[in-house]
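K.L.:
show me how the following folds:
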Amino acid sequence: MSHTLDIKTGGKSLNEAEKVLIMIHGRGGSAQDIVSLSQHLNVKDYALLAPQATNGTWYPFSFMAPVEQNEPWLSSAVETVEKTVQTALDAGIKSENIYFFGFSQGACLTLEFLARNAQKFGGAAAIIGGVIGEKIDRENYKGDFAQTPIFLGTSNPDFHVPVERVYATANILKEMNADVTEKVYANFGHSINQEEIEWANALIFK
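P.N.:
Coordinates of the predicted model:
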């Protein structure tokens, strides 16, 4: 099984915008939900693209499960992000004007896509997520972010995402020349807080 490409849009139209924000929803969430979150971000001039996961889930098991357990959904999910990026590129948007925002399962998918395709992007905010797999396969991650700003926010503890994986992800992104800022909130819970939104606006959507 694989995901059907279904991209919800918001903000400016692709032919009018110079910047694009790709928003990746979490497990059980929807593209519509995450697009509505954009009203809290400084992205009034951006076109918004939010792919919808088939059945509301990008892959069936934990992101810390062995990769083969999450296939073929995981490969299809990464491909869905690639196609969403390609939609922006095809509209004449440069990669350095493509931005990302992901939450939870969507943050994991965003980070996995970025680490596999490192290049100069506009920036990314990933709230409660890390690269995917029971063990990190560093061989999968190639390229140079050329100082793309990436914000990682998380809660510790988090039921789904161990803080160690967030730190390990930050280290990989830094090795690949990303400008990483990480913030860990004690006992905040599995959601997005106001300060994370403010950090995202200050660092990424400025």
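
K.L.:
drop to CA atoms for contacts and neighbour counts, all remaining ones
P.N.:
Will do.

K.L.:
counting contacts, what elements does the longest helix along the chain pack onto?
P.N.:
Longest among the helix segments of the chain by residue count, using DSSP state H, is helix 73-90. With contacts taken as 3 or more C-alpha pairs under 8 Å, 6 or more residues apart in numbering; DSSP states H and E, helix 73-90 sits against strand 19-24, strand 46-51, helix 105-116.

K.L.:
which residues does Thr148 contact?
P.N.:
Neighbouring residues of Thr148 by C-alpha atoms under 8 Å, 6 or more residues apart in numbering: Gln119, Lys120, Phe121, Gly122, Gly123, Ala124, Asn177, Ala178, Asp179.

K.L.:
one more, please, to line up against the first structure:
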Amino acid sequence: MKSLPAKSVAVFAVTFGITISFVLLHHPNPSPVKPDPMARSFVLWLHGLGDSGPANEPIKSLFTSPEFRNTKWSFPSAPSNPVTCNYGAVMPSWFDIHEIPVTAESPKDEGSVLKAVQDVHSMIDKEIAAGTNPNNVFICGFSQGGALTLASVLLYPKTLGGGAVFSGWVPFNSSMLERVTADARKTPILWSHGMADRTVLFEAGQTGPPLLGKAGVSCEFKAYPGLGHSISNEELRNLESWIKSRLQSSS
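P.N.:
Model prediction:
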């Protein structure tokens, strides 16, 4: 359930380093400074089971478009909790998971999910209080973090910029949708899932968009053939474009 294994992180770090070096060496002379039309934005990234926030920080290095120059990134780490699917072993976990692989019919621990949602909402509230427009707040997550992203966005009372779910699932029963406010229904969802995923089955991801559609929530679903339980560069490039198209200017 980890999003970026230690080995992968090392590879990503090297790749990013090469990319950054190339940009620095080949960047043209800077043009005169102009007023910055981009408002402050916020991207909150929620990692998968057993992972950590710092291990995922290299992700932000891929987002090099000028639109992200005023973006604040946050990579929190989940608290350590016993996890049922891992025989009660204590590890970083946003909420309890009862079985692996996760299927469309897997048991849902709504109590621990709602507790985690409250923590995410506190992070969002703090950022909005600091002056960020809710329309420029984006919550993203992989696997367990993707499931938490979905619940957090849907249960937040305001319209946000968007929620991006990678290899996630619906961690609550359909009755939970009755708690989604009219403003929350306006927050768009991007859902990406590998078709070769053996940890969170593709079918678990597929059940999400139709359920959201019935609740009036807009969800763009993207399937990635051959992709297992991981995040690809293609998915992240698509995420960059998706967020860019929704960022609000300061004007």
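
K.L.:
can you list the helices and strands packed on helix 73-90 of the first structure in JSON lines and add distance to Glu196 of the first structure and mean neighbour count?
P.N.:
Shown next, in JSON lines, are those (distance: least, C-alpha to C-alpha, whole Å; neighbours: other C-alpha atoms under 10 Å):
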{"stretch": "strand 19-24", "distance to Glu196 of the first structure": "15", "mean neighbour count": "28"}
{"stretch": "strand 46-51", "distance to Glu196 of the first structure": "20", "mean neighbour count": "25"}
{"stretch": "helix 105-116", "distance to Glu196 of the first structure": "13", "mean neighbour count": "25"}
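
K.L.:
Val165 of the second structure matches what in the first structure?
P.N.:
Matched to the first structure by TM-score structural alignment, Val165 of the second structure sits across from Ala126.

K.L.:
which ones are touching its match?
P.N.:
100-104, 107-108, 110-111, 150-153.

K.L.:
in the second structure, what sits opposite Glu164 of the first structure in the alignment?
P.N.:
By TM-score structural alignment, Glu164 of the first structure lines up with Glu203.

K.L.:
nope, Lys94 of the first structure is what I was after
P.N.:
Mapped onto the second structure by TM-score structural alignment, Lys94 of the first structure lines up with Asn133.

K.L.:
quick one: the helices in the stretch 51-200 of the second structure, in order.
P.N.:
For the stretch 51-200 of the second structure, the helices defined by DSSP state H, counting those that start in this stretch cover 110-129, 144-155.

K.L.:
any chance of those helices in JSON lines with distance to Leu25 of the second structure as columns?
P.N.:
Below are those laid out as JSON lines (distance: least, C-alpha to C-alpha, whole Å):
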{"stretch": "helix 110-129", "distance to Leu25 of the second structure": "35"}
{"stretch": "helix 144-155", "distance to Leu25 of the second structure": "36"}
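
K.L.:
SS state for His229 of the second structure?
P.N.:
Recorded secondary structure, His229 of the second structure: coil (DSSP: H, G, I helix; E, B strand; the rest coil).

K.L.:
aligned counterpart of it in the first structure, please.
P.N.:
Aligned partner of His229 of the second structure by TM-score structural alignment: His190.

K.L.:
swap in Leu150 of the second structure?
P.N.:
Aligning on TM-score structural alignment places Leu150 of the second structure opposite Leu111 in the first structure.

K.L.:
great, nothing more from me.
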